[in-house]
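# quick one, what's the 3D model for this:
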Amino acid sequence: QTDPDGATHQKIYDEQGRLIAEKDPLGAVTEYQYNESGLLTALIPPQDEPTYYSYLDGHVRKIRRGMAQWYYERNAQGDITRQTDPDGHITRYTYNPQGKITLIQHPDDSYHKLTWNSLGQLTGERLPDGNQRQYAYDVQGRKTTQQEPDGALTHYKWDAAGRLSQITLPGGKTRAWSYNAYGKVTAERDERGHITRYEYADHLHLVSRRINPDGSQLNYRYDNARLLLTGIENEHNEHYQLDYHPNGLLRQEIGFDGSKTAYAYDLNGHLLEKTEYPDTLSGDTPPLKTAYQRDSAGRLLVKTLPDGSEITYTYDSLGRLTEVDDGKWPLAYEYDLQDRLITEHQGWATLRYRYDALGQLSHCTLPDGNGLDYLYHPGGALKAINLNGQRLTGHRFEHGREIMRQQGSVLSEYHYDEQQRLKEHRVHPLDRNGEVSGHYHYRRSYQYDANSNLRLLTDSRKGQKSYAYDPLDRLTEVLGNANNVEHFAHDPAGNLLAQSYNGQGRSYGKIKGNRLLMQGDCHFDYDAYGNLLRERRGAGQRLVRHYRYDSQHRLIGITLPDGSDVAYRYDAFGRRIAKDMDGKTTQFLWQGDRLIAENIYQKGVKGWPLYRSYVYEPGTFKPMALLKGHGTTNEVYYYQLDHLGTPQELTDSGGKIVWSAYYRAYGNIVKFDINEISNPLRFQGQYYDEESGLHYNRHRYYNPNTGRYLTPDPIKLAGGLNSYQYVPNPTGWVDPLGLSSCPNAGKPSSGLENPEQNVHNNKSEISAPTAGSINWKGFSQGKLQPHYKKHVLDQHEFGKITQAEYLKQAKDFAKQEGKFNEVAIGNIIIKHDVLTGRVFVGHLKLREIRTFYKDDGRDSDALKSAIDFAKGL
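All right, here's what the predicted structure looks like:
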């Protein structure tokens, strides 16, 4: 097979028509071996360890890869009844006469029970944590109600064509959709009654115009032959242009500000070179070229940066990343039999991890030797965290939500509304016996509007604030106590044009290509790639702040108006590892993308004047505790957070408040009412730099005074149309990585994707391995055979491919890195690619693929449909 770009794929079959070898366009060969019954016994990739399959009565009995082995026992129908993982942990399964799974018994003795009706529809489930969920359907098999463990009901209404037309949320608010004759959404009405409309290009059934509730518009253009997005016109009539290679991969993109980036790929579609061109106003500024050298499996081996420096990557025989070396700050990783990260070396520091029988993180040894033990309730909810064998925090959950948390001598109570939004947080003192002592210390209560925007915040210590929004749910006003008032104005493209505090500072900014050029007396200058270069303010604009960047657009230094200077350094993944100022160096250590520790040292001074470690809620960027001091002699302080996960107070082990701050809406602190210790954490994923007033936000720097980032979004369209915007509104959204904002609480969706998210571009970079992350590698074919018949032979979703090729595509997609929707429900994991419509469903413990298909667009929410399907497995 020869692709449009000239890439040739070769396949070899045996006399029985079975695929036994295939050579990719670069010459790498993958081999397949079979037994006498035609069942796959070995999959031999070009470089990695083979995966071997053993059978009993035609069903997989054992899978072996490297030193890891999985064993399976089955019933007469071939359903797995017992699975043993490489560590010897056993999971058991029970089925009804129709083959539907009715009981899953986990290694920790928790269980998941599922109930089915005579039509094979899931009607109820008893979750491992003891909670129950119920479902009801209409005569056509469409779900009509879902009852949550706390009794909250969500109702679903469908039109005559089987399309979701309305959702009624707990509490009675509704969201509705209208469709055209081809099943495409033409209008979406939100809970406040605001309507977004969609128009489609003739004969293409692709969105050509989106009309927002405020009347602003976005327009889209396409390549009629390949149905690829070629142009976007934003609300300012500025244009974003896209051009493609013959194979559909992005050739170049030109942003709203005129910046151009070009991409070149190898014959396997892997990125080989990225060239960033300066904007048209920058004269002779040379382009920046980044080159990528890969092995036969497409894994990155050497990344050559525009300045000529190199980063090298090393893998083990199972394809796992083991070393990353940029010549300055080496990184190394070790794994267990199930490919889970167990040791992480960075510079001089090391973190170590252990896992329980369910694969949950059970222990972490911090760089200073302190040990954290994680204990869980049945079902996976956090029960407690111990620090060096002593209780650090205790947690109680109900209906899947945390309702109590003990932190030292204080007990927090959490209450929620019918949509599972935080309604109230109370902090109580505890006496010496651990009992609640008297009235609460303080409380915060939250009220929301129909669109889940924060409407009213009442804080017993800090007073009350009310919030108002425009038709696009953007924050327009905050009214607080003692005439503390904030006003905000936005342009149609989502840029924050003006903000005032108590009537001061309201001045509309000047915007071009989403770059803020001027606001008030401050003028902003940018370099050829859109990075903020200078801020000029004051009389005659004599107060100047200069910013410096490296060839990867990372901020490496700031010169302040007083002449002082600060420098920043980063590791190979772009994580900040040091800042230097006035002879003092602060070093930063990381756990994946989360800051785990920092220390300060000064030339000529023995020891570390300051060492801090941070403990987070598992799997989140919400801090729970600050450990001040190196080793076991540390002092413990506890974070009290708001509904977004922003620190509001720090309390010591006795319950005394030692840090408390008043914030403005976009994160800048108005004042500290208590400031006995230092706390640099702000919005989720943000670290406050005192020298500049900026917030370091992992991939970028955020300025709370303007509510914007200093540099464009490095993931471009994948992060949204406005590459400098922080979030749509700061009371309900966060951006822990500085890449793409996410709502603090999900909202129902029609599944209609923004066209700009469908740009097919293989430009993913390697991410740092993370403890407890989903392992997408090493899946077997499982029960894939009937799905091959359905999705390949009957529905022709993947063209004319063999069953082995279908299996390979599913396995390749499972381990592919990129921007995907990923969900884990117990042991069932779902991956959805909005670019291609591919959906993968697998069983995490069994390492089995349960299905692999392409969404045809008929589902109102493709990911949700996959989740519903997964619950029935």
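# alpha carbons only for contacts and neighbour counts from here, please
Noted.
# roughly how far is the strand or helix carrying Tyr806 from the heart of the chain?
Assigned by DSSP states H and E, Tyr806 belongs to helix 803-815. Mean C-alpha position of helix 803-815 versus that of the full chain (Cα atoms, centre = their mean, to the nearest Å) differs by 24 Å.
# enumerate the positions of that helix that are buried.
Neighbour-count burial for helix 803-815, counted by 16 or more other Cα atoms under 10 Å, picks out 803-807, 810-811, 813-814.
# what's the answer for stretch 371-385, then?
Under the neighbour-count criterion of 16+ other Cα under 10 Å, stretch 371-385 has 371-379, 381-385 buried.
# equivalent analysis for stretch 404-418, please.
By 16+ other Cα under 10 Å, the buried positions in stretch 404-418 come out as 404-416, 418.
# now swap in stretch 685-692 and tell me
With burial defined by 16+ other Cα under 10 Å, the residues of stretch 685-692 counted as buried are 685-688.
# residue ranges for the strands of the stretch 1-150 of the chain, please.
Assigned by DSSP state E, counting those that start in this stretch, the stretch 1-150 of the chain shows strands spanning 10-13, 19-23, 29-34, 40-44, 51-56, 59-65, 68-74, 80-84, 90-95, 101-105, 111-116, 122-126, 132-137, 143-147.
# this one as well, want them side by side:
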Amino acid sequence: MTYSYCEASDVAATDSTCPILGLPKSVDGARTDVNDITSFTYYPSDESSCVTSATACSHRKGDLWKVTNALGQVTEYLAYDGAGRVLSVKDANGVVTDYTYHPRGWLTASKVRGADDSSESDDRITTIDYWPTGLVKQVTQPDGAFARFTYDAAHRLTDIADNAGNTIHYTLDNAGNRSKEDTTDASGTLKRTLSRVYNQLGQLATQATAQGDPTDFGYDPNGNTKTVTDALGHATQNDYDPLNRLARTLQDVGGIAAETKFGYDALDNLTKVTDPKGLDTTYAYNGLGDLTKLISPDTSATTYTYDSAGNRATQTDARNIKTSYGYDALNRLTQVTYPTTSLNVSYIYDASQTPCASGETYGVGRLTRMQDGSGSTDYCYDRFGDLVRKVQTTNGKVFVVRYAYTKAGQLSRMTYPDGAVVDYVRNAQGQTTEVGVTAAGGSRQILLKQATYYPFGPVASWTYGNGRPMQRVLDQDYRPLAINDTRSDGLAVGFAFDPVGNLSALTAPGNTAPVVKLDYDPLGRLTAFKDGPTDTVIDGYTYDATGNRLSAKVNTTTQTYTYPTTSHRLSSVAGTARSYDAAGNTTAIGGTAVQYVYGANGRLTQVKRSGTVVANYAYNGRGEQVRRVGKTNVYTLYDESGHWLADYDNNGAVVQQAIWLDDLPVGVLAKTTLRYVQPDHLGTPRAVIDPVRDVVIWRWDLKGEAFGTTAPDQDPDKDGTAFVFDMRFPGQRYDALSGLNQNYFRDYEPGTGRYVQSDPIGLDGGISTYGYVAGASLMLSDASGLQAFVISYGPGMTGAAGAAAAYNSNNIENKYDLNSCGPKVTEENVSFLMNLFELVGPQSVFSIKGLPWMATNAAVGRAQQAVERREYSRVCKSPIPPTGDKCKDALANLQRLKQCLQLRDAFSKKWFNDQDAGHVIEVDNTRRAIKKLEDFIGRNCPAMIIN
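Sure thing, here's the model as predicted:
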């Protein structure tokens, strides 16, 4: 990088836009193949009104006027106040954002202007109110929804309330630690709670659930977390090297004793992970810390090269397939090329595309077109940056999806390619309370109405359009207690949990007698699915220490699983052999009985049975399977969150179109006929209902085989008409041609409870790279096929959920939420402020005083501060297993930084009130890093989903 500054000759020039000696003039990036210079120009003199009126003075000599990036895109700073704070900015799309400040310099409003400058009716205005102390009192979103903050006399956050009257109350100990957190509704009824106990050093010693089940933490003399012991007494032990780097974890000490070891180089790069089977995954780096080689027992050797800016230039996998990457002058991914050129992907930014209508041409800085082996996709944006039109062209068939939004940027309407419209009615908190559906050529129907929500939590109930009720009852840990459709044939099930949070029983709603019991090993992996009344094992499973399934008893059949000593590739099941390519992809099961063929992009592209091709597949540049060719074509659409949206037939006509309520599938249009969908606690569809006859026409029994082997009942009403519905676990759709469930980035085999490919993000997805959700299929989900997530709104996770996260070299504690069971105030309610720091400059970081993440008790001693600082520093600096894929590594780092930010926020809440500039900068730098990674992923990694 080369920097230039305003020199004397610049200052002396007439009408110089570099008027003050030493101002930054340009930055020349590291690239040598492109012109990657960012330039800065400044106002050459005071605005004329400055002489007569300080308040009317919009700028002064030397104020930043324009920033021009390497592609010539200009951000213009239109006005400043007398203190030098930015009042108005025009971005490269020509959209103006205005800022106002309190007399003491605190930001009070951000206004993104709509198309009509004469009125604020179409503006998006976010306001911030303050207490006299400078602490934030209320943040109000553009739609009027707000969050209000209350503090104690020591300026520590004690309460968060929304405009419905729901409240989160924090009970603080004398040191400012949150010893108890209670969430109540508007009537004051307790809905969620957790408690914590801290030791004399301020370290978390015990965290207890609403039921009082504890998780205990022990520490070594350096403040590193040494042990984590769950409510059943299962302990995880962590060992550290002399530099306080995690060197070893031992899960279920004295029992399974699953040992994972870590090695590092002198620069703290992770160089080796040894899994419980004793197999090594190794990493090599260049002098700049870029991963150059990864050797895995499952995917063999992968090598990487980089350009001068650190962008990945090539990747060569164990199949000796070389993939090359190209970038524009802003280092955005523009090209992915393969030896099979028909698979090449190009990403186009900034330029408005032909399908975009008036008002949809604000594409600068955004992905506007993607061309790939499946066809192309065009993206159109409104002035607020919301995607309003997507045009997918596949094999000559054109599919257009349109979106409309509320003033707060929430989805209000979606128009499907056939003209069907789904609309979302929202309450004053921005929550969806009604979903309307207008089929193509039809009239509006109510899919669901009267939706209610838990305070700061998920949906609690709704009523389908025909009056059928749906209740989703949670306990005070926000775990599911029951899902209850009170009509006779709907989804109705109760849930029970063991002390560590494993789902231990399925019951009838309101009845504690188990219909089904579930047993787990100490690592939270499902070992038995039993008949409740008799305790008879229906299905049983065993595992090795890494998580590979060793045997499965399903009904009366027991199958043995075998593996080589050198990898985790499944060699055979019940004597049926399997084959793999060099990169660890399953290529055959039973010889030529079933064969899988992979493209240069590593994706499943063809299936053969007995040597005959039965299916071909095509993927877009986001990694979505958008075309399936069997006897005929099936075209598929996804929404922008990665949800399956629709299937269309060979002629482009509708087969089915899904309707979502957040992450829950709640309806489906079969051609133009509306059906209701009833999802379980994970979001897995379990029943489809004909609203006219009010009967279930499809059912996938929650009491079936836990990993999805049981086929759904396609004719439960026995009318002789089968209803085919291919949705399975979250993110999965059954493919009869392959026998697999397509799971976005991978393909899942229900019969073995594992994927047929190794995890594309490597060990960051878990120590078992083929395993599905750590063996806890009824507790965790993996909608993208990359990493397991717990579907929970509670304070933390233990048991099965904890087991899924127990291996993670980012932070062994990431299985526990050490912060809040409430909303992430800094990320959800005032995150927009962080985006302003790049515009208003670091001086305003310190002028925005008293924000919640800066509230603290400054009276506690520096010694305790040092202990806690060392703890969060360890978390923030712990390594992650790199993959060599910049996009996947960016996503992994984003998740790590968000965890890091939670701990930094907790630290700053406790210890500072913006009096320590260094710490404020540290927190701000973390936020900047998160923002940059989010921007990087959004611009360069269209195939990545940010959760």
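# need the TM-score from the superposition.
For this chain pair, the superposition-based TM-score is 0.82 by TM-score structural alignment, normalised by the length of structure 1; 769 aligned residues with a Cα RMSD of 3.5 Å.
# how about the buried residues of stretch 371-385 of structure 1 in JSON lines, adding secondary structure and distance to Asp713 of structure 1?
Shown next, in JSON lines, are the buried residues of stretch 371-385 of structure 1 (DSSP: H, G, I helix; E, B strand; the rest coil; distance: Cα to Cα, whole Å):
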{"residue": "Gly371", "secondary structure": "strand", "distance to Asp713 of structure 1": "36"}
{"residue": "Leu372", "secondary structure": "strand", "distance to Asp713 of structure 1": "35"}
{"residue": "Asp373", "secondary structure": "strand", "distance to Asp713 of structure 1": "37"}
{"residue": "Tyr374", "secondary structure": "strand", "distance to Asp713 of structure 1": "35"}
{"residue": "Leu375", "secondary structure": "strand", "distance to Asp713 of structure 1": "38"}
{"residue": "Tyr376", "secondary structure": "strand", "distance to Asp713 of structure 1": "37"}
{"residue": "His377", "secondary structure": "coil", "distance to Asp713 of structure 1": "39"}
{"residue": "Pro378", "secondary structure": "coil", "distance to Asp713 of structure 1": "40"}
{"residue": "Gly379", "secondary structure": "coil", "distance to Asp713 of structure 1": "37"}
{"residue": "Ala381", "secondary structure": "coil", "distance to Asp713 of structure 1": "34"}
{"residue": "Leu382", "secondary structure": "strand", "distance to Asp713 of structure 1": "34"}
{"residue": "Lys383", "secondary structure": "strand", "distance to Asp713 of structure 1": "38"}
{"residue": "Ala384", "secondary structure": "strand", "distance to Asp713 of structure 1": "37"}
{"residue": "Ile385", "secondary structure": "strand", "distance to Asp713 of structure 1": "36"}
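# show me what Thr560 of structure 2 aligns to in structure 1.
Alignment note (TM-score structural alignment): Thr560 of structure 2 maps to Ser507 of structure 1.
# nearest residue to the residue of structure 2 sitting at the aligned position of His155 of structure 1 other than its sequence neighbours?
Here His155 of structure 1 is matched to Ser195 in structure 2, going by TM-score structural alignment. Nearest residue to Ser195 of structure 2 in three dimensions, chain neighbours excluded: Lys180, at 4.3 Å (Cα to Cα, 6 or more residues apart in numbering).
# ok, the match of Thr560 of structure 2 to Leu122 of structure 1 distance?
To Leu122 of structure 1, Ser507 of structure 1 is 57 Å away according to Cα to Cα, to the nearest Å.
# of these two, who's got more company?
Legend: neighbour count by other Cα atoms under 10 Å for Ser507 of structure 1 and Leu122, higher for Leu122 (23 against 15).
# show me what the more buried one aligns to in structure 2.
In structure 2, the residue matched to Leu122 of structure 1 (TM-score structural alignment) is Leu157.
# which one is its match nearest to, not counting chain neighbours?
Residue nearest to Leu157 of structure 2 in three dimensions, not counting chain neighbours: Tyr151, with 4.4 Å by Cα to Cα, 6+ apart.
# the one you found - how many residues pack around it?
Residues lying near Tyr151 of structure 2 (other Cα under 10 Å) number 19.
# show me the contacts for the counterpart of Thr102 of structure 1 in structure 2.
Aligned against structure 2 by TM-score structural alignment, Thr102 of structure 1 finds its counterpart in Lys137. Contact analysis of Lys137 of structure 2 by Cα atoms under 8 Å, 6 or more residues apart in numbering lists 128-131, 148-150.
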